[in-house]
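Student: Any chance you could fold what I've pasted below:
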Amino acid sequence: MIKTLDRMIIKQFLPTLLVSMLFFILILEMVELFSNLWRYINNGVTITEMMQVFLYYLPSCINFSLPMSLLFSVSFTLGNYYANNELIAIFGSGVPLFRFVIALVFFGLLFSFASFIFEERVVIDSFKLKNELTNKLLRQSTSLNNNNPTVIDNNGTIIYSADFYNDKDITLSNIIVIHKDENGSMLKTINAEWAEWNTDEQLWEFHRCRRYHHDPESGFFVSEYDDIFTDPVFKTDPFTFRRVIRDVGEMKIRDAKLWIESLRKAGLPYAESLTAYYRRFSFSLTPFVVCLLSAAIGGRFRKNILLMSLLTSLVISVVYYVLQLVFTILANLGYISPAAGAWIPFIFFCVIGFFLYRFAQS
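Tutor: Alright, predicted model coming up:
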């Protein structure tokens, strides 16, 4: 009998899920269209080009709409069973609510793993293409120049500080470099009018610079002036001086991990990127937690099932995403750890889901 009940609930659940996903995908695509419509018109973007943007955005819409669709589908399916009094026989036969909806919860867990793989294999690349095409069509450019860059390299033994970094020419203006040994003792200091990246030797050339370095014979620091000075130890990659505009959401897990590690080694702020990295894992489990929640509360609706299921799915989704946003901001500002900022909303809703099952009609 249990297998028959599982097949019955899945048979009614899947068509509802498909229709609701199409509905939410359409809404997301329409929001994207109307938010940029006037820009498309002003830049003479053709319908074919707009359709290409929507095609690249489709995988992201599928990923975003899945949790809301699961919420609605589970609530609507169970609401129909309650309204038709079909659960009286099921509960009367000794089948508890959690056992009856275990197939839906399992589907939520399955969709969570599928969502993570789908995002890693498809969504990341398509979303990056969508952003690149949108910027091209709207004639939007991004500057990598950076004001007042400060970079720490070589495990904290080399510190760069400049007034301006020019990414086109790969130069640093009014730069100061401090070089220390592993014990923190000063080895040399460089004050240069500007520095240029030597692409052949892969190091920095300092122009019109004054060096202060330790003289082992006298035991004092001496000052020297050079028109051009190079040292193989000053080979920090120019990308670390760029204005940080890379989005972890457009990187695959491996690339995101390497990017965060490079930020950490360079002494640049990385809390925001690390929070987004952890959130990639917690967000992929959203289908599981929404199935858990909707299965506990979905059967409480006996009237206006369609409207109440839709309203419930939207309300829970908004609360969940707002809670994620709040804790993400707290993590970015350093009030909580990046891991806590990414996982607390998920854990909180899981606890609520299991708590609701204790008081659910069964």
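Student: all contacts plus neighbour counts: C-alpha atoms, from now on.
Tutor: Noted.
Student: Next secondary structure element downstream of the host helix or strand of R7?
Tutor: Here R7, judged by DSSP states H and E, is contained in helix 2-42. Per DSSP H and E, the first helix or strand lying C-terminal to helix 2-42 is helix 47-83.
Student: what's in contact with whatever helix or strand comes next after that next one?
Tutor: Following helix 47-83 in sequence order, the next helix or strand is helix 87-92 (DSSP H and E). Outside helix 87-92, the residues that touch it by C-alpha atoms under 8 Å, 6 or more residues apart in numbering are Y81, L97, S362.
Student: let's see this one next to it:
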Amino acid sequence: MLTIIDKYILKKYLTTFGVMLGLFAPIGIVIDVSEKINKMIENKIPVVDILIYYYHFTIYFTNLLFPIFLFLSVIWFTSKLANDTEIIAILSSGISFTRFLRPFIIGASIVSIIILLMGFFIVPKSSEGFNNFRYTYLRGDGKQAMRGESTDVFRQISNDEFIYVNSFDVASKTAYNFTYEKFTKDKLAYKISASRIQWNPKTKRYTLYDYVKRTVGGLDDKIEKLDKKEAKFNFDLEDLTPVVYIAETLSLVKLNRFIEKEKKRGSSNVNVYLVVLYKKYSIPVSAFILTIIAVSVSSMKRRGGMGLSLAIGIAVAFSFVFFDKIFGTLAEKSSFPPLLAVWFPNIIFGILAIILLRNAKE
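Tutor: Next up is the predicted model:
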């Protein structure tokens, strides 16, 4: 059963975190608008698309900086409790510091479950909307605004099949400058090219425009040309998507399937996808670690007041994000194990949390 004190602290935990999100999300939107307003005007982007983009941006932005928001909110209201001598009164009543932590852990559990579910289902959709907007409207010099930036996607989809596209527009499910090569016993059997290829979700087939098929013969080649042709290929729509954000747009089940498929193909980008997968689990765990650190740092009344606690909190929060980015990039660009890279910040700051908690108890 939750006591009055538990309910009081838990309410403070959740409301302060909500207020922190409500304060920083608009700031992020304003900064983003100031950076992109010129291209939005130049490319004459519809207002509806802009509003949808900032809906996705808000979810993407808050999920990305969730550790900072959570840490600062706990530091803020715990420091206020300490400065008002409320924590001293609670501990003087016979409640142990471990018992005092219980509502904080409950609050961290609620937040971590929400973040976990969002990472599985909601964030991938927002990431897709966020990146679609950038690649459709904001990349390049504006001439390719409706096509997306040149991404040069090249993939081996089986032992003897290869595909290539110059650019891909996720919104219209269209790839440009498409090439498909089929080999038989290490020799090119035929090659298909098209100026663009579009996926039709209803028919589950691709439509190729300016279709050309060259079948390699013993003495001469056979060439087939059509303005438009429907065909079925042994690759998924995701295979045409730029590597930079494909994993972020997939739900948990689809991401697991995609990673297994890429492993079988021997893809060099598996580590990139594994980092995204492991972060879905590591980020919610960080809620507990950062909560314990924040309470341990700010639960004692200091001469510097809330300002000193906030300064320490900001330093720790940004250090956590720094380690998270550094080791994530290290796993993507090298042979460093993705699982260790993703969980390394939690391990380091988990040890720090234990040390600070022991000192706070004393």
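Student: After superposition, what's the TM-score here?
Tutor: TM-score for the superposed chains, counting by TM-score structural alignment, normalised by the length of structure 1: 0.75, backed by 326 aligned residues with a C-alpha RMSD of 3.7 Å.
Student: Most neighbours among the contacts of helix 87-92 of structure 1, which one is it?
Tutor: Of all those, L97 has the most neighbours under the rule other C-alpha atoms under 10 Å, reaching 18 neighbours.
Student: Tell me who's in contact with that residue.
Tutor: F91, A360, Q361, S362.
Student: ok, back up a step: what's the helix holding R7 of structure 1 packed up against?
Tutor: The contact analysis (3 or more C-alpha pairs under 8 Å, 6 or more residues apart in numbering; DSSP states H and E) places helix 2-42 of structure 1 against helix 47-83, helix 102-118.
Student: Next, format the ones you listed as a markdown table and append distance to L314 of structure 1.
Tutor: Output for the helices and strands packed on helix 2-42 of structure 1, formatted as a markdown table (distance: least, C-alpha to C-alpha, whole Å):
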| stretch | distance to L314 of structure 1 |
| --- | --- |
| helix 47-83 | 7 |
| helix 102-118 | 17 |
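Student: any idea which of these is most buried?
Tutor: Neighbour counts (mean count of other C-alpha atoms under 10 Å) averaged over each of these peak at helix 47-83, with a mean of 22.
Student: Mind telling me what F359 of structure 1 corresponds to in structure 2?
Tutor: Aligning on TM-score structural alignment places F359 of structure 1 opposite N359 in structure 2.
Student: Unless I misread the structure, its match falls within a helix.
Tutor: Yes - under DSSP: H, G, I helix; E, B strand; the rest coil, N359 of structure 2 falls within a helix.
Student: Can you get me a residue count around the spatially closest residue to it that is not a sequence neighbour?
Tutor: Distances taken as C-alpha to C-alpha, 6 or more residues apart in numbering put S296 closest to N359 of structure 2, at 8.0 Å, once the chain neighbours are dropped. When neighbours are counted by other C-alpha under 10 Å, S296 of structure 2 registers 23.
Student: How is S296 of structure 2 assigned, secondary-structure-wise?
Tutor: helix.
Student: And for the one 10 residues further on?
Tutor: On the three-state scheme (three-state DSSP), M306 of structure 2 is labelled helix.
Student: surely it meets F77?
Tutor: No - applying C-alpha atoms under 8 Å as the test, M306 of structure 2 and F77 come out as separate, 9.3 Å apart.
Student: residues in structure 2 aligned with stretch 102-119 of structure 1?
Tutor: The aligned range for stretch 102-119 of structure 1 is 102-119, by TM-score structural alignment.
Student: What lies in contact with the matching stretch?
Tutor: Contacts for stretch 102-119 of structure 2 (C-alpha under 8 Å, 6+ apart): 6-7, 9-10, 13-14, 63, 280-281, 283-285, 287-288, 291-292.
Student: Show the buried residues in the residues you listed.
Tutor: 6, 9-10, 13-14, 63, 280-281, 283-285, 287-288, 291-292 (16 or more other C-alpha atoms under 10 Å).
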